[in-house]
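Peer 1: Sequence and predicted structure are below.
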Amino acid sequence: MFISLEGIDGSGKSTQARRLADTLRARGHAVTLTREPGGSEGAEAIRRLLVEGEPDRWSAETELLLFNAARRDHLERLIDPALARGDWVVTDRFADSTRVYQATRGGSRDTVDALHHLMIGREPDLTVLIDMDPREALSRGLARASGEDRFEDLGLAFQERLRAGFLSLAQEFPDRIRTVDGAADAGTVAARIEALL
């Protein structure tokens, strides 16, 4: 399976992606754990352009092109080969983040979907949306002080709009996107995700 974890900044996606990969490995599956933007060498180079620097560094349209360039490289060099050899792929973010973030930043969802169809053409088999209060998630995200805080620096109102966007996507794609309450300790959230499988 190809599984993506989605949610606002600080919702616990990275932690839960690692935990899910460990759970699947313990069940005897070969697993490729990855992230977006990034995952392949070229995509990691593009990641630095996207997540570092001033919040207004790029327009929504430029961000969209950069995200799709990173995703295409990631797909060609890591995701497709892993799936072809029979691995489960678990990714911390995929195209749903682009759909939500770029629309929230003022981009066109139609353009996002058209580029995705043209250049990517793949959706995960399952997407787990980790939902939580934006204020708490933002506090967590900023506390990391990772240097990759460009989107967190856009503030609470931005995170609230992102959350609404993700919840709307979950309603739009109920067969693929499942929502998990992220307002609990990491073990409880991991158990909720495991129950979905």
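Peer 2: Nice, I can see it.
Peer 1: from here on, contacts and neighbour counts on C-alpha atoms
Peer 2: Fine.
Peer 1: shouldn't Gln102 be in contact with Ala60?
Peer 2: Yes: between Gln102 and Ala60 there is a contact under Cα atoms under 8 Å: 5.7 Å.
Peer 1: neighbour count winner among these two?
Peer 2: Shown here are Gln102 and Ala60; by other Cα atoms under 10 Å, Gln102 has more neighbours (23 against 18).
Peer 1: Secondary structure of that one: a helix, I assume?
Peer 2: Yes: assigned with DSSP: H, G, I helix; E, B strand; the rest coil, Gln102 falls within a helix.
Peer 1: ok, now which ones touch it?
Peer 2: Gln102 makes contact with 60-61, 63-64, 108-109, 112, according to Cα atoms under 8 Å, 6 or more residues apart in numbering.
Peer 1: try this one next to it:
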Amino acid sequence: MIGLFITFEGGEGAGKTTVLQEIYNRLQQEGKKVVMTREPGGSVIAEKIRDIILDPTHTEMDSRTEALLYAAARRQHLVEKIVPSLQEGYIILCDRFIDSSLVYQGVARKIGVDEVLKINLFATEGLMPTKTLFFDIEPEEGLARIAAHKNREYNRLDRETLEFHHMVRNAYHELEKRDTDRIHMIDASQTLEEVIDKTWNYVSTVTNKAQ
């Protein structure tokens, strides 16, 4: 049996991580086989790479170095957790995956989407998510949420300019237009309860169809 690979994407402060946790809890309550994971990270080695990438003191990191580190972490995460879980029929809920690299490094870092896609398809051997949820929010609102959330992890991405975050959002919209079958947009400016409900309705439909 092959499982489902559902990724959660969006700009900073969109609330996707909180929503993912709630969806995970609900699927567990329904008795579904479900795994919750994240990128960069998700395995011991990948988490160590995450620490290097997101360390706010690593201001001198080259953009291509950053892109390669994300791809390396993704590869390790894939072979250790994602592929084995899919082979065992699990539903995988992953906080970020390849789309994040395309928008953050490909567009916002100006490396080029095709260049970043190549190294990531090499890392994943062409594996893509079954479905992707894109949590859309104005960067100003997302960053305001982060500023109000004192317990949130502070990382290098929080130091970027507002223009950078607008490029990220626009790039996600472009990806959604190109791949409407896989990417489903959720208005993350709504209340948390509304966002969770819309996400749950979508995920429930996808998982029920797969049964």
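Peer 2: Okay, I see it. Computed from a predicted model, the values in this text were never measured in an experiment.
Peer 1: quick revisit: and which of the contacts of Gln102 of the first structure is nearest to Ala170 of the first structure?
Peer 2: Distance to Ala170 of the first structure, by Cα to Cα, is smallest for Arg109 among the contacts of Gln102 of the first structure, at 15.2 Å.
Peer 1: What's the match for the closest one in the second structure?
Peer 2: Matched by TM-score structural alignment, Arg109 of the first structure corresponds to Val113 in the second structure.
Peer 1: How many neighbouring residues does that match have?
Peer 2: Look at Val113 of the second structure: counted by other Cα under 10 Å, it has 19 neighbours.
Peer 1: The nearest residue to it once chain neighbours are set aside and Leu192 of the second structure, how far apart?
Peer 2: Excluding its sequence neighbours, the residue lying closest to Val113 of the second structure (Cα to Cα, 6 or more residues apart in numbering) is Gly106, at 4.2 Å. Per Cα to Cα, to the nearest Å, Gly106 of the second structure is found 30 Å from Leu192 of the second structure.
Peer 1: what about Arg57 of the first structure, which SS state?
Peer 2: At Arg57 of the first structure the chain is in coil, as set by three-state DSSP.
Peer 1: To which residue of the second structure is it aligned?
Peer 2: Under the alignment (TM-score structural alignment), Arg57 of the first structure maps onto Glu60 of the second structure.
Peer 1: Could you do Glu136 of the first structure as well?
Peer 2: Under TM-score structural alignment, Glu136 of the first structure pairs with Glu141 in the second structure.
Peer 1: To what extent does the helix or strand Ala143 of the first structure falls within diverge from the second structure after superposition?
Peer 2: Element membership for Ala143 of the first structure (DSSP states H and E) is helix 134-144. Compared with the second structure after the fit, helix 134-144 of the first structure shows a mean deviation of 1.8 Å (mean Cα distance after the TM-score superposition for the first structure).
Peer 1: Thanks again, I'm all set now.
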